[in-house]
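> Any chance you can model this:
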Amino acid sequence: MGGIENKLLLLEKENSRNEIELCAFVGEYLVGGAGIEKVGSKDKVKHRAEAGISIAKAYWNKGIGRALMEACIECARQAGYLQLELEVVSTNVGAIALYKSVGFLEYGRNPRGFRSRSQGWQEIVLMRLELD
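Now for the predicted structure:
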């Protein structure tokens, strides 16, 4: 995504009543981001949101990911979602441990869920957190 697309995404999320994009800074450096977005607007899925998070590797294990994830969970609750979902590469054991520690449960796996440019196919773990 280029600069203009990033700015438009942030503006769209800023004006949304049920989606959010959060940024984590250390000094002037952007070191992480997280967000929630709706799965869909139809009645059968409007109770669900997807969470995503990314932290620069140099800033792992410093509490930034936990702070962002807890903020996403709180924002999802305030937006009225009943279920928060995410996907994580199965080899990212640190992230999986974080998600489990805040209440997410695994509900499935997709062996070809992610295609890495450098590693090829990677399995993803599907996780969810009930908010009600």
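
> alpha carbons only for contacts and neighbour counts from here, please
Fine.

> Tell me the secondary structure at the most centrally placed residue in the chain.
Nearest residue to the geometric centre of the chain (CA atoms, centre = their mean): Gly52, 1.5 Å. Here Gly52 is recorded as strand under DSSP: H, G, I helix; E, B strand; the rest coil.

> give the contact list for it.
By CA atoms under 8 Å, 6 or more residues apart in numbering, the contact list for Gly52 reads 34-36, 86-87.

> Also this sequence, please, to line up against the first:
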Amino acid sequence: MVFKEKEFTLGEKSILLRSARTDEAQLLVDYLKDVCGETRFLLCDADEIEYTAESEEDFIEDKNSSEDSMLMLAFVDGEYAGNCSFQPIGTRRRAKHRADIGIALYQKYTGFGLGRLMLEQLLGKIKELGYEQAELTVVGGNDRAYRLYESLGFKECGRIPNANKYQDGTYADDIHMVKELNR
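Next comes the predicted model:
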């Protein structure tokens, strides 16, 4: 699904939200490596990113041609800031009403409302498609993200203790959150 380009202003910053283009594949691969190196709150370490520009092009094409999932990029004052996406939890009838959300931003673009803006736009699309609930996972200790999700109506529905093990031997939980969209 293509997200039609939209422009916003947050404070003094000019925001552009839109779908990815295949010519941005290498930008997205580099971004994944950078953003995974900035924080412990994403799925993996930077050195574990093995995507290629070619595989990312396929991913972009799949998202843009999909009828039930989407990838949205954010640009702040013309610079790439991060992205968010959704896809169905599953294809079976019993799970087709559930959308899984992911979001990540460069750290320098957090804390001024960009994540909220992106998620509000994403949730609007999810609801428009008829999904009944949106789900996401936040890593324990990521208090700012947890509070953002709560403020958008997500509720904690479970935890997996020690789901993330770091190179220094410490652990963090996965916290599952859900937002009901039609109730």
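
> Could you get me the TM-score between them?
After superposition, the two chains reach a TM-score (TM-score structural alignment, normalised by the length of the first structure) of 0.92; 132 aligned residues with a CA RMSD of 1.5 Å.

> from what I can see Gly33 of the first structure touches Val26, true?
No - in this structure, Gly33 of the first structure is not within contact of Val26 by CA atoms under 8 Å, at 12.0 Å.

> Tell me the most packed of the contacts of Gly52 of the first structure, by neighbour count.
Neighbour counts for those (other CA atoms under 10 Å) peak at Ile36, which has 25 neighbours.

> Counting neighbours, what do you get for the residue nearest to that one when sequence neighbours are not counted?
Spatial nearest neighbour of Ile36 of the first structure, excluding adjacent residues (CA to CA, 6 or more residues apart in numbering): Ala51 at 4.5 Å. Counted with other CA under 10 Å, residues neighbouring Ala51 of the first structure total 22.

> need the contact list for the equivalent of Ala51 of the first structure over in the second structure.
Using TM-score structural alignment, the equivalent of Ala51 of the first structure in the second structure is Ile101. The neighbours of Ile101 of the second structure, taking CA under 8 Å, 6+ apart as the test, are 84-87, 134-136.

> Dump the residues you listed to JSON lines, plus secondary structure.
Formatted as JSON lines, the contacts of Ile101 of the second structure follow (three-state DSSP):
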{"residue": "Cys84", "secondary structure": "strand"}
{"residue": "Ser85", "secondary structure": "strand"}
{"residue": "Phe86", "secondary structure": "strand"}
{"residue": "Gln87", "secondary structure": "strand"}
{"residue": "Ala134", "secondary structure": "strand"}
{"residue": "Glu135", "secondary structure": "strand"}
{"residue": "Leu136", "secondary structure": "strand"}
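
> conserved subset of those residues in the first structure?
Listed in the original numbering, these still in contact in the first structure are 84-87, 134-136 (both residues aligned by TM-score structural alignment, their matches' CA atoms under 8 Å).

> State the distance from the aligned residue in the first structure for Cys157 of the second structure to Glu37 of the first structure.
Alignment note: Cys157 of the second structure maps to Tyr107 in the first structure; criterion TM-score structural alignment. Separation of Tyr107 of the first structure from Glu37 of the first structure (CA to CA, to the nearest Å) stands at 20 Å.

> Comparing these two, which shows the higher neighbour count?
Neighbour count, other CA under 10 Å: between Tyr107 of the first structure and Glu37, Glu37 has more, with 19 against 10.

> Tell me which residue of the second structure lines up with that one.
The alignment partner of Glu37 of the first structure in the second structure, by TM-score structural alignment, is Gln87.

> which residues does that match contact?
The contact partners of Gln87 of the second structure, taken as CA under 8 Å, 6+ apart, are 68-70, 99-101.

> Could you do Leu105 of the second structure as well?
35, 81-83, 115.

> hmm, which of those residues are common to the first structure?
Here is what carries over to the first structure from these, by both residues aligned by TM-score structural alignment, their matches' CA under 8 Å: 81-83, 115.
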